[in-house]
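sequence? don't have it. structure:
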């Protein structure tokens, strides 16, 4: 498959807001509804905006939080970014995605906030909570939405055999994020990490909808490469709210954690 998630649109000189515009491709389509985007593409594009904003700061991302503020349409979107809390050692940055309303005005549909921190040499004190995750033979069925078109087709899914404690899958993005522009390892991780909810699903998607409202990623080490292992677990409460938590790995080992809040509803 040769494609990309977003196409960069030329600057519109008549747009006084000065936002960066992108066309969302069909590869961003959600498994829940083909008219809206899966959470991973917006997370990745907003992560890219944060990395661009932080390029000369000397800081690196320690935490990313995606808040999904509304249905993100498979349509043109606009991005803006800002430094909320400047600093030489600690800074808070944000990027926001907007989409058009029917009347042509724009509404915010997703926001990423990121804590960035100043790196220093702590190699002599470095520890990992978990040993490296080793990829084995993939299970026959990659996920519960096997065959669904859109975003799920842009990722190589290698679900590992179920050990009865947590669901594990290795994922690799198959397409660039924006046109044929380079994609960083952090952006590649963002292109798959929102899928933790689907990997660790505690419910049958034929009977329930369980959509996440957010994705929070903490990274004690920056990711490397293109292959990422997610070991995830879903917990469902008695009142229609759930949580999925996970551990994130690259080929070198454990790099961080993820957490997502879920709205759970029965399929009608």
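Sure thing, it's come through. In this text, all values refer to a predicted model and were calculated from it rather than measured experimentally.

Could you use CA atoms for every contact and neighbour count after this?
OK.

May I see the buried residues of stretch 206-225?
Buried residues in stretch 206-225, defined by neighbour count with 16 or more other C-alpha atoms under 10 Å: 209-219, 223-224.

any chance of those in JSON lines, plus secondary structure and distance to residue 176?
Shown next, in JSON lines, are these (DSSP: H, G, I helix; E, B strand; the rest coil; distance: C-alpha to C-alpha, whole Å):
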{"residue": "209", "secondary structure": "strand", "distance to residue 176": "29"}
{"residue": "210", "secondary structure": "strand", "distance to residue 176": "28"}
{"residue": "211", "secondary structure": "strand", "distance to residue 176": "25"}
{"residue": "212", "secondary structure": "strand", "distance to residue 176": "24"}
{"residue": "213", "secondary structure": "coil", "distance to residue 176": "25"}
{"residue": "214", "secondary structure": "strand", "distance to residue 176": "23"}
{"residue": "215", "secondary structure": "strand", "distance to residue 176": "21"}
{"residue": "216", "secondary structure": "strand", "distance to residue 176": "23"}
{"residue": "217", "secondary structure": "strand", "distance to residue 176": "21"}
{"residue": "218", "secondary structure": "strand", "distance to residue 176": "23"}
{"residue": "219", "secondary structure": "strand", "distance to residue 176": "22"}
{"residue": "223", "secondary structure": "coil", "distance to residue 176": "17"}
{"residue": "224", "secondary structure": "coil", "distance to residue 176": "16"}
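
Next up, a structure to set beside the first:
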């Protein structure tokens, strides 16, 4: 049973046009281009599609590998979902965002059987400063775009370029008129990790560093509306980088995320 929350009176990231057809709103607008969607709400919407696709009692989604195959255009698009590998206790699902006849994002996800293993339960990821001890933070405002503007942020001591600890939440549901599960709501924020502790400010260092993928492992079912990100960003000297995050909800760590980056000079920068 997934925990769901809803916020009445606030525009969602997407409008459902029927079947697998959707339309993005301004809240899904990306940070690199005005006419594209941010990957974060796209990931959340794809997780929603997987969560609702032929659900099976006693199983949950545990790993998501997103490949960003190009610019994700704003506006109308389709989501197509299927089973790649059926199984009684483990199955592999796939969802694709198709816009203008082109697949812009593809995700595969493992759905696995759950059972009682509390006798051996243990989590090694360390907790960071609780939400109640964090401070209001507007550091994401260095980024443009409707998605970033939709977020509320808080930070904890030790936040710096290359290593950031922040809490994020959104007042907006994923799809207009529908409740949003905690899994969809929180995973719909994870791609923000690449911007919370940027090694160079957007534009200022004449470099861009978009991610071309997002890999999320969820070892515990998350709860609540706040996502905690304990994030490290590394740049190699040959144009490749990596953003790595431990994911937290208000009760503690629940997963990890990785984003491979293409680090390159901004075209025409002086």
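That came through fine. It should be emphasised that the depicted structure is a prediction, and the values quoted were computed from it without experimental measurement.

Return the member of the buried residues of stretch 206-225 of structure 1 nearest to residue 231 of structure 1.
residue 217 (13.5 Å; C-alpha to C-alpha).

Chain neighbours aside, what residue packs nearest to the closest one?
Of all residues not flanking residue 217 of structure 1 in the chain, residue 258 sits nearest, at 4.5 Å (C-alpha to C-alpha, 6 or more residues apart in numbering).

check which helix or strand covers that neighbour.
strand 254-266 (DSSP states H and E).

now, which of the buried residues of stretch 206-225 of structure 1 sits nearest residue 125 of structure 1?
residue 219 (16.2 Å).

For residue 79 of structure 1, see how far away the closest one is.
24 Å (C-alpha to C-alpha, to the nearest Å).

ok, now residue 198 of structure 1?
27 Å.

count of neighbours near residue 123 of structure 2?
Using other C-alpha atoms under 10 Å, the number of residues around residue 123 of structure 2 comes to 12.

Please enumerate residues in contact with the helix or strand where residue 49 of structure 1 lies?
Using DSSP H and E, the element containing residue 49 of structure 1 is helix 40-53. For helix 40-53 of structure 1, the surrounding residues in contact (C-alpha atoms under 8 Å, 6 or more residues apart in numbering) are 5, 28, 64, 66, 79-83, 93-97, 110-112, 114, 177, 186-195.

average gap between that helix and structure 2?
Aligned to structure 2 and superposed, helix 40-53 of structure 1 gives a mean residue distance of 0.8 Å (mean C-alpha distance after the TM-score superposition for structure 1).

immediately after that helix, which helix or strand?
Heading C-terminal from helix 40-53 of structure 1 (DSSP H and E), you reach strand 60-68.

mind listing what's buried in that next one?
Buried-residue list, strand 60-68 of structure 1, by 16+ other C-alpha under 10 Å: 60-68.

In structure 2, which residue range corresponds to that strand?
Taken onto structure 2 by TM-score structural alignment, strand 60-68 of structure 1 occupies residues 60-68 there.

where exactly do the strands run in structure 1?
Shown for structure 1, the strands assigned by DSSP state E span residues 6-8, 20-24, 60-68, 76-85, 90-100, 106-117, 155-159, 167-173, 208-212, 214-219, 228-236, 241-249, 254-266.

I'd like those strands written out as CSV, with distance to residue 41 of structure 1 added.
Below are the strands of structure 1 laid out as CSV (distance: least, C-alpha to C-alpha, whole Å):
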stretch, distance to residue 41 of structure 1
strand 6-8, 8
strand 20-24, 9
strand 60-68, 11
strand 76-85, 12
strand 90-100, 11
strand 106-117, 11
strand 155-159, 11
strand 167-173, 11
strand 208-212, 14
strand 214-219, 12
strand 228-236, 16
strand 241-249, 18
strand 254-266, 16
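
nearest to residue 131 of structure 1, of the ones you listed?
strand 254-266 (6.8 Å).

now what about the closest one, what contacts it?
Applying C-alpha under 8 Å, 6+ apart, the set of residues contacting strand 254-266 of structure 1 is 128-133, 193, 196-197, 207-223, 236, 240-249.

mind checking what residue 168 of structure 2 lines up with in structure 1?
Per TM-score structural alignment, residue 168 of structure 2 is aligned with residue 171.

Tell me which residues touch its match, please.
So residue 171 of structure 1 contacts 155-158, 192, 227-230 (C-alpha under 8 Å, 6+ apart).

mind listing what the residue lying closest to residue 57 of structure 1 once chain neighbours are set aside touches?
The shortest distance from residue 57 of structure 1 to any non-neighbouring residue, by C-alpha to C-alpha, 6+ apart, is to residue 88 (7.6 Å). By C-alpha under 8 Å, 6+ apart, the contact list for residue 88 of structure 1 reads 57, 59, 118.

from these, which is closest to residue 137 of structure 1?
For those, the nearest to residue 137 of structure 1 is residue 59 (37.9 Å; C-alpha to C-alpha).

Near that closest one, how many other residues are there?
19.

how far does stretch 145-162 of structure 2 stretch from start to finish?
With C-alpha to C-alpha, one end of stretch 145-162 of structure 2 sits 22 Å from the other.

So for it, what gets flagged as buried?
145-156, 162.
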